[in-house]
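>>> Provided below for reference: sequence and predicted model.
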Amino acid sequence: MTKRFAAVTAALCASLLVLAGCSSSGEKTARPGGDLVFARAADATTLLPPTTTQNEDIWTLQQVYETLTLNKPDGSGVEPGLATDWEESKDKMSWTFHLREGVKFHSGKTLDADDVVFSLNYARDQEDENNLWAAEFDPIKDVKKVDDHTVRIDLKQPWGPLPSYMALFAASIYPDDFGGHDAEYMAAHADGTGPFEVGRWNKGQSLELVKNPDYWQDGVPSLDSVTFNVVADDNTRRLQLQGGQADINQEPAPLSMSQLSRSQDINAQAFTSTKILYFNINNKEKGLDDPKLRRAMSYAVDRKSIVEVVYAGYAEPATSFISPGLAGHADKVDSSQFDMEKAKQLVKESDHPDGIDITIQIPSGVADRELLAQIAQQAWQDIGLTVHVQKLDDATLTTNRTNGDFQVQVSYATSDVSDTSQMINFLAVTDDSGVRSGYANPDVEKWAEQAVAEEDPEKQNQLYAQIQQQVADDAPIVPIAYQRALYGMSRDVVGFEPYVLGTYGLKETKLKH
């Protein structure tokens, strides 16, 4: 809203108090309508959920597509989504889901069981090399239509967390046979049941979502549209928020949060999250295939100082790759400590006692990642490695990770489901999926399978602890910090609150106008 238009609106309200939404004080009120502008560092790369691990894709697609179950905002479990209820069979070898009736896709097709069967079979297709999440659904044996509004999922083994995995964005529901299209078409043309539809997409610049007028839930969304503008530089995003060109600044630099909080027009908030920052190491690269060298790199990182210097207190030092917000997190994992002497000794004991030459890839324009890389560069050079830092755009970073074309990247992850096993699968049972670290340990894989089948929480947590210690010993990645989700928002934004698992539901968001 321009200043001139705001002044005219205030004058009208003063003379016509009978108009709905106006107040005698001239104050803005939160009411339906409005166009929300998001400034974020990177663009979406695809509109086909299972083919991406990039958060900008995930957060966008979760406004457009829906799943059988939905994550609760506090991360404590799931609630009904496109399924109204579900039950496990007595022998624990199948789950039955009952579908919500009257739901329509953006194309106008009415949701039925055929759509769910097609979508879940697509999500678990491990022969499709573009499907990066298929392994997550490996316990599923078959997906069957019972009737038009009922689907049964048969299992290879009991799988208690299945309802949680049905909230994974990769389990999004599309029309049967993609509505007569193919995967390539769907990557550029979404057709979901969510509160927003894809409008214009100027790749590399902006992506617009528009209100779904036929959304199944009454009264939402409130907003007419949401536009994600690509603004790679931290400082430029901050200036756009302060200048009114953006309503929300996603992931402002931690060191800028205090500056943002001093503005009376801006709300700078840190939300509870499962977010973990880490160095992703390519375990297949010569030199980095040596666990002693990787473990030395872990011991050489002073996590406490990084949290204080880089993250301005908006994070905690990481002790494991499992964040404290997830069940089974282990506080005391050996090798998360800062110990330069032990790090130097491990380098001497490694297959490369004279060190190796490595490059850390980081996103351009992101201040905290650059500072983090510089600190690691100095630390790793102090233990005898030669370290370079390479700045790349987000699209190139994503492509390099997918293709295994990297040595070390600064990365972060949030859990996509409420069950801890998903983060284990993504970060530790990776091989050529997940974060593409190339790590594979048969013991970790065995314990992960046992943990999923274990019904006793105490025994399950013991297995999780074993996994966390083994991953720390092997150091396929180097966990750095558990960071809160940071956002800068105009005070005209109402009802925006990111979920603990990292995403956000824009259907609850309103604008004052």
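Yep, it's here. This is a predicted model, so every value here is computed, not measured.
>>> Every contact and neighbour count from this point should use C-alpha atoms.
OK.
>>> Quick one: the strands in the stretch 251-400 of the chain, in order.
266-271, 276-281, 315-317, 357-363, 386-392 (DSSP state E, counting those that start in this stretch).
>>> chain center to stretch 236-254: distance?
In terms of CA atoms, centre = their mean, to the nearest Å, the centre of stretch 236-254 is found 20 Å from the chain centre.
>>> Please report the number of neighbouring residues for residue 460.
Residues lying near residue 460 (other CA atoms under 10 Å) number 20.
>>> Would you confirm that it contacts residue 447?
No - using CA atoms under 8 Å as the test, residue 460 is too far from residue 447 to be in contact (9.3 Å).
>>> Please identify the deepest-packed of the strands of the stretch 251-400 of the chain.
Highest mean neighbour count among the strands of the stretch 251-400 of the chain (mean count of other CA atoms under 10 Å): strand 276-281, with a mean of 23.
>>> Kindly list the longest helix within the chain.
helix 457-474 (DSSP state H).
>>> buried residues in it?
For helix 457-474, a neighbour-count test (16 or more other CA atoms under 10 Å) marks 460-461, 463-474 as buried.
>>> Just the angle for the helix or strand just after that helix relative to strand 276-281, thanks.
Heading C-terminal from helix 457-474, the first helix or strand you meet, by DSSP states H and E, is strand 477-483. Computed by axes from the mean of the first three to the mean of the last three CA atoms, to 10 degrees, the angle separating strand 477-483 from strand 276-281 equals 160 degrees.
>>> which residues sit against strand 477-483?
273-281, 297-298, 301, 303, 307, 311, 314-321, 323, 336, 437 (CA atoms under 8 Å, 6 or more residues apart in numbering).
>>> helix or strand right after that strand?
Past strand 477-483, the next helix or strand by DSSP H and E is strand 485-490.
>>> who touches that following strand?
241, 244, 246-252, 254, 257, 260, 265-273, 275, 498, 502.
>>> ok, structure two:
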Amino acid sequence: MAIYSADTWDVCDDIVAVDDSTVNFIKKEGIGKNLIERELMKVALLPEHIWAPMMETMEEAEIRQFENFDPVGSGPYKVYYYDDTRVVFIRDDNFWGQAESMWGKLPEPKYIAHVIFKDNSANTTAMQAGEIDYNENFIPQIWKLWENGEPYHAYLNDLPYYEPGMLVSLYFNLTTPGLDNPDIRRAIGYAINYPQIIELAMSGYSPDVVPSLLMPDEMEKYLIEDDELKSLRWTYDPDKANEILDGLGAEKGSDGIRVLPDGTRLGFWGLECPKGWSDWTSSLEIVAQSLKAVGIDAGSELPEQSVWLNHSQTGEFDMIMQRPAAYLDPSQPYARCKFIMDGSNTPALGEQSFENYNRYNNEEATKLVQQIAITEDEEELKKLYTALDKIYLTDIPVLTLMYRPLTFYSVYEGVWTGFAQEGDGTGIPGLACFPYTSYKMLYELKPAE
């Protein structure tokens, strides 16, 4: 993958080592808090003796293909063994973080084994058998694991059991005839049975969908004037979807599929997500059924994950499930808004893009994203986010299907205890054992008695 830290030079004039443990990032004039936080968060510590020669002698495309089978890292674990079934890490007992100024000790587990499963079903079976201590994969009806008193738990004590962290969305190819019409995209928005996706595909692990670029919680929702946007939002209402399609003159043929007056058939469209992602696959099946009910023909396509990612980045899709700016980023919701709405510097279809997969381009939206990047006043930010969300709700370049957690944080405490849980007083978020503040969890674990 790309070396993310290269983007740091877009926001910094210089980077200076102050002492052995302090680095000073000197930002460029006019760079706001959102941008500098976003880029600093992505700075990775890389071994110069490996990467520097490559940067001097290899093209970017070659570096992207480089596979480092002997990685050098700065964390408390290093690679011990790997094959096609697992990757095993061993604790580095010389880890610098055991200094008194840091953790003061080493993490508890000596080994961490990441088991590779062929699909969610195999993972679920292993979790049910107590063969996994910590799990990030989707498991349907997670509550059944602890119904009989077995030592399992998620992070939250009640539904949705996991903290929402990403907008899993349906990206539209804006050049596909039919899908290039925002009215048809709005009809699709009304046609999809979101409650069924949440209940059946997601086992209830999502709040109700409220169309917006922002998450429906107070961490982000306070940034928009909600009353200004309510009239633009959609919800599951197939009658409204049919009304919009009827108004466009899209009549149903003998096969029940609608055709626009110009002869464009609302069908033969692909719905794509990775093979083996059972909750996503089930969601697409519900989307296909919902669209069929209003006269739109779309079928699921389930390629391998690498093919799905390539299709996303090159824009080779009709409709594709993705998770825009899904990962931990202190500049949210800015990062997500930029990912979806920023049309600047977007490559042409067929070329590789790392955001704005469907090449959406609205000059006003791009300007708003750029203003948000350099604005810190809360009231001004609220105006900018509201204006941007209004454009999103009008143009509908993507469509949120569910709120998915960043990770499906589920644990079995038959071997190790001390995994974080809501209300335990540790202050550790239910995200994962490894990134950022969750990393502390490795120091809280104890062998089960």
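Cool, the structure landed. Note that the structure is predicted; figures quoted are calculated from it, not measured.
>>> what TM-score comes out when they're superposed?
After superposition, the two chains reach a TM-score (TM-score structural alignment, normalised by the length of the second structure) of 0.75; 381 aligned residues with a CA RMSD of 3.0 Å.
>>> residue range for the longest helix of the first structure in the second structure?
Mapped onto the second structure using TM-score structural alignment, helix 457-474 of the first structure spans residues 378-395.
>>> Quick one: distance of that stretch to the chain centre.
21 Å.
>>> Mean deviation, that stretch versus the first structure?
Here the mean offset of stretch 378-395 of the second structure against the first structure after fitting is 1.5 Å, by mean CA distance after the TM-score superposition for the first structure.
>>> corresponding residue for residue 215 of the second structure in the first structure?
By TM-score structural alignment, residue 215 of the second structure lines up with residue 323.
>>> dump the residue contacts of the residue lying closest to that match once chain neighbours are set aside.
Setting aside the residues directly before and after it, residue 323 of the first structure is nearest to residue 274 in space (CA to CA, 6 or more residues apart in numbering), at 5.7 Å. Counting by CA under 8 Å, 6+ apart, residue 274 of the first structure makes contact with 323, 324, 325, 326, 414, 415, 482, 483, 484, 500, 501, 502.
>>> redo that, cut-off 7 Å
Applying CA atoms under 7 Å, 6 or more residues apart in numbering to residue 274 of the first structure gives the contacts 323, 325, 414, 415, 500, 501, 502.
>>> Among the residues you listed, name the buried ones.
Using 16+ other CA under 10 Å, the buried ones in those are 323, 325, 414, 415, 500, 501, 502.
>>> What about those, which are in helices?
Going by DSSP H, the helices hold none of these.
>>> want to throw those into CSV with distance to residue 115 of the first structure?
Converted to CSV, those look like this (distance: CA to CA, whole Å):
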residue, distance to residue 115 of the first structure
323, 35
325, 34
414, 28
415, 26
500, 29
501, 26
502, 27
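>>> from these, which is closest to residue 5 of the first structure?
Within those, the smallest distance to residue 5 of the first structure is 35.8 Å, found for residue 502 (CA to CA).
>>> Tell me which residues touch the closest one, please.
Taking CA under 7 Å, 6+ apart, we find residue 502 of the first structure in contact with 273, 274, 414.
>>> Ignoring the adjacent residues along the chain, who's closest to the first one?
Spatial nearest neighbour of residue 273 of the first structure, excluding adjacent residues (CA to CA, 6+ apart): residue 500 at 4.4 Å.
>>> Could you measure from residue 276 of the second structure over to residue 117 of the second structure?
Residue 276 of the second structure is 10 Å from residue 117 of the second structure, where distance means CA to CA, to the nearest Å.
>>> Actually, residue 243 of the second structure.
45 Å.
>>> Comparing those two, which residue is more hemmed in?
residue 117 (15 against 12).
>>> Please verify my assumption that that one contacts residue 123.
Yes - with contact defined as CA atoms under 7 Å, residue 117 of the second structure counts as touching residue 123 (5.9 Å).
>>> ok, now how distant is residue 31 of the first structure from residue 187 of the first structure?
Residue 31 of the first structure is 34 Å from residue 187 of the first structure, where distance means CA to CA.
>>> same deal with residue 57 of the first structure?
Per CA to CA, residue 57 of the first structure is found 11 Å from residue 187 of the first structure.
>>> Spell out which residues are contacts of both of the two.
Common neighbours of residue 57 of the first structure and residue 187 (CA under 7 Å, 6+ apart) are residue 46.
>>> Please say which of the two ends up with more neighbours.
Taking neighbours as other CA under 10 Å, residue 57 of the first structure and residue 187 compare with residue 57 leading, 19 against 14.
>>> So of the contacts of residue 274 of the first structure, which two are at opposite extremes in space?
Comparing all pairs in the contacts of residue 274 of the first structure by CA to CA, the longest separation belongs to 323 and 502, at 12.3 Å.
>>> where does the alignment partner in the second structure of residue 222 of the first structure land in three-state SS?
Taking TM-score structural alignment, residue 222 of the first structure has residue 108 as its aligned residue in the second structure. Per DSSP: H, G, I helix; E, B strand; the rest coil, the secondary structure class of residue 108 of the second structure is coil.
>>> isn't residue 108 of the second structure right next to residue 440, touching?
No - counting by CA under 7 Å, residue 108 of the second structure stays clear of residue 440, with 10.7 Å between them.
>>> picking up where we left off before, pipe the strands of the stretch 251-400 of the first structure into JSON lines and attach distance to residue 214 of the first structure per row.
Below are the strands of the stretch 251-400 of the first structure laid out as JSON lines (distance: least, CA to CA, whole Å):
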{"stretch": "strand 266-271", "distance to residue 214 of the first structure": "31"}
{"stretch": "strand 276-281", "distance to residue 214 of the first structure": "37"}
{"stretch": "strand 315-317", "distance to residue 214 of the first structure": "41"}
{"stretch": "strand 357-363", "distance to residue 214 of the first structure": "39"}
{"stretch": "strand 386-392", "distance to residue 214 of the first structure": "41"}
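>>> can you tell which of the ones you listed is closest to residue 380 of the first structure?
So among these, strand 386-392 is nearest, using CA to CA, at 7.1 Å.
>>> So what touches that closest one?
Here strand 386-392 of the first structure has contacts from 356, 357, 358, 359, 360, 361, 362, 363, 364, 373, 377, 381, using CA under 7 Å, 6+ apart.
>>> Leaving out sequence neighbours, find the closest residue to the counterpart of the fifth one in the second structure.
With the correspondence set by TM-score structural alignment, residue 360 of the first structure lines up against residue 271 in the second structure. Beyond its immediate neighbours in the sequence, the residue positioned closest to residue 271 of the second structure (CA to CA, 6+ apart) is residue 300, lying 4.6 Å away.
>>> what's the distance between the counterpart of that neighbour in the first structure and residue 335 of the first structure?
Matched by TM-score structural alignment, residue 300 of the second structure corresponds to residue 389 in the first structure. Using CA to CA, we find residue 389 of the first structure at a distance of 24 Å from residue 335 of the first structure.
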